[in-house]
Structures are given as C-alpha cells and as structure tokens.
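# sequence and predicted model, in that order:
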Amino acid sequence: MKKKISKICAVLLIIALGSMETGWRLFNMMICCKRGARKKERKKWFELSHIRENHPQNGYAEEYNESKEWCFAQKMQDCYIRSTDGLKLHGFYLPAENAKRFVILSHGYRGSRFGTMSFMAKYLHEHQCNLLFMEQRCCGDSEGKYITFGAMEQWDVQQWAIYVSERNKEKLPVYLYGQSMGASAVLMASGHTLPPEVKGLIADCGFHSMEGQMQDMAANWFHLPHIPLLLMEMDWFCSLLAGFHMKDADTTEAMKKNTRPVLFFHGEKDTYVYPHNSFQNYMLCKAPKKLVIVPGARHLCSAYADPALYQNTMMQFFEKYD
C-alpha cells in the first residue's frame, strides 16, 4: 500500500513539476527581455506563421522599408525619462515646421521606434505634427528586463506625456498614438492623470487584456482551448519576478474612467490581435469614440491597406479635437 501511495505521489510530483516548467517557459518566452544572441534564438523558435503573415512586410515591404529608411535619415533628438519604477527610458523627438500638434508614438510588443510606426510617422510629420518616438521598456536603448503587456508601460506613457507637456511651450494639442501592445498601453494610461494638453487617443489593433490575449494565442496558435492552470502559473512568475499581475494589464477600468476622445482602428483579417478586442474596448469606452474596421487588413496593416481611409480619418479626428 505504501509503495502504491509513493508511486502516485511521484507521478503527481512529476506532473506538477512538468506543469511548472511549461509555465516558466511561457513566462521566459513572452515576458523576459531578449537581446543580442538570445533574441536571435527566440526569434528563430517563435517565428510562427501568424507573426509572419500579419507583419506589414508581408505585402507592403516597399512602403514599410521606405518609411523606415526615412525615419533613420531624420535628425532626431535623444530624449530620456525615468520610469516610476526607476528605469531609464529612451525616446526620439522629431520637430515639424509650423507644428500644429504633438503626437506621442507608442510601438508594439518587442517592436522598435522605427518599425511599424514609421509609415504613419512620415505622414504625420509631413502634416505638421511634432513626433515623440517612445522606446518601450526592454526595447531599443530603454532599460528593463521584462515586457509587461501594458501593466507598467501604461505608466511609461503617462511619464512621456508629462515630459512632452513640460516642453510644450506653445500648449499645442497632444495625442497618444499606439499600435498593438502600445495601443493597449495608451488606453490603460487614459485611466490615470494626464496633462490637459492631451486631447485624444488613437489605438490601432490594441488588445483588451493580457489574459485574454494569452487565451486567444493559446487557443488559435497552439490549439490549447483551456489553460487556466498555465495562466495561473505564468501570473505567479509575473508577480514573483517581474513585479506585476496579469490583471494589471487590462483596459476595462481605464475605458470606464477616460474622458478623452478615442479613435480605434483594427484590421478585419487580424489574426494576431483579434478584432473583437477593439470592439470590446470600444463598447467599454465612455468617452466620445469612433471605431474603424479596415476590410481585408491584417495586424497593423490598416494604414497600408487603405491609406486614404486611415489618414483622412485621423486628420478629421485631429481637426475635431484640436
């Protein structure tokens, strides 16, 4: 009898350890910062079809590369802030002639300041917008060990808004423009105190919550329809090592509190962050709002798929709330 109990305990222990190992691997893959050689290893392992298919380089490589090269060719000013948890964060400032407004650009998950933001950055600069390119924590020249899916990035957005406001001597309107995770961070930041110059938010393909995004990825990428234990373990590692809970990366409360107008964009064919996320954020939002679903567009491809619709809608938004 004792041997049987011992065997059962051993099996349960192996299962528990295996489950914890899976939770750790998910945390390490999704949350931990990967730079240099380790980043190349992660990219090779994690280069799934959903990522390749949704990237603007798939179908819009010429426009993507041209606008990215344009950004690198500009003479930008280095900017630095200190995050609320002590990290030194980096950004670039690009002034425009006869500027009418400031736009703070918040890039997506493991992105860069001159990646998918470049296409619209070029257009905005040509239309009299001063630009502040954020480099999210753990990306580019910004410090950080962990990507928190908006839990901490929302406070970074707030700090950058304050930074711009303090240097905005002419009191020009300020807009927060985010893509993907950067869009979610912008939406979450709207639940906090922002400078009065911030007139509106633009959220392109933002997710509703980290937990929901993890569930969507598990179900549709890895075909794991129900993973509560795995998410619980991941949340434990997030809390123990990275200092946040998954519930902290959620737009719900911010959308209920926010009073600033919000312009939502989402690609109809997005399989990276599914369109239902923007529908959910739109329904929760109590402020003036508009939702644009771009037919046929994939993740972060709306501006490429229908430039006229995207650009005209954004300019109308500026003109209405400037």
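Great, that's in hand.

# from here on, just use CA atoms for contacts and neighbour counts.
OK.

# longest helix anywhere in the chain?
For the chain, the helix with the greatest residue count under DSSP state H is helix 2-30.

# another one to put next to it:
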Amino acid sequence: MKWIVFGLVIVVIFIVAASFYAANFFLSVALFRNNKWYDKTGHKMMNPDNFNKGTSKYDLTEEQQNQQGEFFWQQEVAKDHWLEIGREKLYSRLIVSHPDSKKWVICVHGYRSYGKRDMAFVASKFSDQQYNILVPDLRAHGKSTGNVIGMGWLDRLDLLKWIQEVITIEPLAEIVLFGGSMGASTVMMTSGERLPKNVKGLVVDCGYSSVYSEFGVMLSSAFKLPAFPILTIANHLAKRKVGYSLKEASSISQLAQNKLPTLFIHGTGDKFVPHQMLYENMEATKGVKESLIVEQAPHLSSFIYEPDHYFDTVFEFIHRYC
C-alpha cells in the first residue's frame, strides 16, 4: 500500500512540475516579442492558414488588396506619427487625405503583426468614404518598442492615448474604432473604459472573448495539451511575468460596460479564434449590435472572401448608427 501511495505522489509531483514547465514555456512563447521558437515553429502551429497560401481566387484577391494598401500607405499625405508613453515609443501612420472631413477611423492590427500588414487595405477603403486615418503599431509590434505583448489588455490604455491624439489634431473628430484579431479585442477591451464622446462606434473582426479562453483554444488545437492545469498555472504566472492575469484580460467583461454601436464580424473557417466567440461578445455588449458571418473565411480574411459584402455591411452600419 505504501508503494502505491508513494507511486501516486511521484506521479502527482511529475504532473505538477511538467505543468509548471509547460505554463512557463507557453507564456514565454505567447507573450514576449522576441521568441525564436515562435518565429521558427510556433506561428505555423498556432495559425496554419497563414502558411497555406496558393493561387486560389482568394489568394489573388489578397494580393490585389495588398497592392492597393501599399499604394495608399505610401501616398504623399501619409506621415509617420509617434507617441511616447513611459519608456516606450509607439509608432503610427497618420493619413489625412480629407482635411475638411471630421470623420476619423483608428485601425488596429492583430497578434504579432503590424498596422501596415493588416490594415493598409482596410484604411484605403475608409479613405474612399472620406475618413482620415490613424493606424498604430501596438507596443511590442512593428516599429513600436516594447517586449511584452499586451493581448489587448495593456493596449487598451495605449488606444485611449491614440484617441486623444486624434482629438488633438481635430477636436470635432467623429471617431470609429476598427480592429482585427487582437486589434478587435483591443477595441472591445477599450470599450469598457470611459471614452470621449468623439468615439461613435466600433467594428470588430474576429476578436477573442478573453485571453484565458483564447489561450485555452491554442493549448488544445496547436499544442495538443490540456488547458487544465497548465492554463490555471499560467494565469497566476502571467500576473508576475507581464503585469496582468489572463482572466482579467476579457473582452466580455469590458463589453458589459459598452453602450456604443458595435458591428461584430467573423469567418466560420477561423482556426485561430473560434467564430463562436462572436456570440459570446455580442451577448455581453449593451449597445446596438449587429453581426456579419462570412462562411468558410479563415482568420482575418472575411474581407478577402466577400469584399463587397463586407465593406457594404461595415459602412451601412456606420452610416446608420454612428
């Protein structure tokens, strides 16, 4: 009997030690900018659709959109705009194509990406509707400094500063916040803060409901590991390692304070952020809400799969409610 108890204790110790190692490794991969394993292997595991490009009509559409975005990004009126917050220096692209317009959009990119890659084409479509544009690189992304990835939770505070930057430029600005992937969750998490009246509405494309839930999906789908007890341990470690817990970084809890009109978008083919999270986010918000579901579209690809329907829906929603 003693040997059985001893054996069980050894097994429990091994499981706990392995779980602590896995939790620490996962946080290092997921929440720190400079991680060689993520760059070499992790990215392919966590978002495989980014590496399955071919010559389908969708790939050709994406290439055309990227070319349009590149041309828009490089136009003469586009300027680099910097913001210093504490020790960090944050970058954005400021494009005031319509100086007499009061309409503004802030476009926020996704996880481990940067503004130009995710949002240049989207910004060009807003410019066609007479919007002036601000596209930030979130901290620890793109040209912005920093090493800790905020997953939207830390970034919500930076987005508040970017909103104030726009208001400084144009005090009567009517601002729409547009985000994709982690950028969508950044916008949703910002929605629970006290926003100036200049902010009129939100458009969020494939955002997760909370960092805790999203990391649970990643552990299961990409790493083939159980969420418990690894995620429970990671949640406690994160507070010490990056300054926030995975559970507090919640779009749902912040949307519960939101009264702004919000359009939720998601593709059913999303392997990175399950499209079911859209319904959780929609249920949480207190403002006017509508949704756009794009069948079979992978992560942050709905405007590639159905571009006309996508942008018609976005601007009809904005014109109706914002």
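That came through, no problem. A quick note: this is a predicted structure, and the numbers were derived from the prediction, not measured.

# buried set for the longest helix of structure 1?
20, 23-24, 26-28, 30 (16 or more other Cα atoms under 10 Å).

# what do you get for stretch 221-233 of structure 1?
For stretch 221-233 of structure 1, using 16+ other Cα under 10 Å, the buried residues are 230-231, 233.

# roughly how far is it from the heart of the chain?
22 Å (Cα atoms, centre = their mean, to the nearest Å).

# residue closest to the middle of structure 2?
Met182 (1.3 Å; Cα atoms, centre = their mean).

# residue contacts, that one?
Contact analysis of Met182 of structure 2 by Cα atoms under 8 Å, 6 or more residues apart in numbering lists 109-111, 151-152, 207-208.

# make it 6 Å
By Cα atoms under 6 Å, 6 or more residues apart in numbering, the contact list for Met182 of structure 2 reads 110-111.

# related to what we said a few turns ago, any chance of the buried residues of helix 2-30 of structure 1 in a markdown table with distance to Cys301 of structure 1 as columns?
Converted to a markdown table, these look like this (distance: Cα to Cα, whole Å):
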| residue | distance to Cys301 of structure 1 |
| --- | --- |
| Met20 | 37 |
| Gly23 | 32 |
| Trp24 | 32 |
| Leu26 | 27 |
| Phe27 | 28 |
| Asn28 | 28 |
| Met30 | 23 |
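
# surely Val202 of structure 2 is within a strand?
That one is not Val; residue 202 of structure 2 is Leu. Yes: under DSSP: H, G, I helix; E, B strand; the rest coil, Leu202 of structure 2 sits within a strand.

# was I right to think it contacts Phe264?
No: the pair Leu202 of structure 2 / Phe264 is not scored as a contact, 8.5 Å apart, by Cα atoms under 6 Å.

# more neighbours: these two, which one.
Leu202 (27 against 22; other Cα atoms under 10 Å).

# distance of that one relative to Ile15 of structure 2?
44 Å (Cα to Cα, to the nearest Å).

# have a look at how far, on average, the longest helix of structure 1 is from structure 2.
Superposing on structure 2 and averaging over aligned pairs (mean Cα distance after the TM-score superposition for structure 1), helix 2-30 of structure 1 comes out at 4.3 Å.

# next structured bit after that helix?
helix 36-46 (DSSP states H and E).

# which residues sit against the next helix or strand after that following helix?
Using DSSP H and E, the helix or strand that follows helix 36-46 of structure 1 in sequence is helix 49-54. Contact partners of helix 49-54 of structure 1, identified using Cα under 6 Å, 6+ apart, comprise 298-299.

# by how much does helix 49-54 of structure 1 deviate from structure 2 on average?
Comparison of helix 49-54 of structure 1 with structure 2 after fitting gives an average deviation of 3.9 Å (mean Cα distance after the TM-score superposition for structure 1).

# what's the burial count for Val164 of structure 1?
21.

# that one -> structure 2?
Residue pairing (TM-score structural alignment): Val164 of structure 1 is matched to Val166 of structure 2.

# and its match, what element?
With DSSP H and E as criterion, Val166 of structure 2 is part of helix 155-169.

# mean distance, that helix to its aligned residues in structure 1?
So helix 155-169 of structure 2 averages 1.3 Å relative to structure 1 (mean Cα distance after the TM-score superposition for structure 1).

# all the strands of the stretch 51-200 of structure 1, residue numbers only.
Taking DSSP state E, counting those that start in this stretch as the test, the strands found in the stretch 51-200 of structure 1 are 77-82, 88-94, 101-106, 129-134, 174-179, 198-204.

# which residues in structure 2 does the third one align to?
The alignment of strand 101-106 of structure 1 onto structure 2 (TM-score structural alignment) spans residues 103-108.

# pull the residues that contact that stretch.
So stretch 103-108 of structure 2 is contacted by 131-135, 173-179, 183 (Cα under 6 Å, 6+ apart).

# how near is Arg298 of structure 1 to Asp270 of structure 1?
From Arg298 of structure 1 over to Asp270 of structure 1 the distance is 4 Å, taken as Cα to Cα.

# do the same with Lys44 of structure 1
22 Å.

# higher neighbour count, these two?
When neighbours are counted by other Cα under 10 Å, Asp270 comes out ahead of the other of Lys44 of structure 1 and Asp270, with 23 against 10.

# enumerate every residue touching the more buried one.
298-299.

# make it 7 Å
Asp270 of structure 1 makes contact with 54, 297-299, according to Cα atoms under 7 Å, 6 or more residues apart in numbering.

# any idea which of the residues you listed is closest to Gly212 of structure 1?
His299 (16.8 Å; Cα to Cα).

# that closest one: neighbour count?
26.

# just the one 5 residues further on next, same as before
Residue neighbour count, defined by other Cα under 10 Å, stands at 19 for Tyr304 of structure 1.

# one more: Met1 of structure 1?
When neighbours are counted by other Cα under 10 Å, Met1 of structure 1 registers 6.

# for Lys7 of structure 1, see how far away it is.
Taking Cα to Cα as the measure, Met1 of structure 1 and Lys7 of structure 1 are separated by 10 Å.

# is it true that Met255 of structure 1 touches Pro288?
No: judged on Cα atoms under 7 Å, Met255 of structure 1 makes no contact with Pro288 at a distance of 11.1 Å.

# who's more crowded, the two?
In this view Met255 of structure 1 and Pro288 are compared by other Cα under 10 Å, and Met255 has more residues nearby, 23 against 13.

# burial of the closest residue to that one other than its chain neighbours, as a residue count?
Spatial nearest neighbour of Met255 of structure 1, chain neighbours left out: Cys285 (4.5 Å); criterion: Cα to Cα, 6 or more residues apart in numbering. Cys285 of structure 1: 23 surrounding residues under other Cα under 10 Å.
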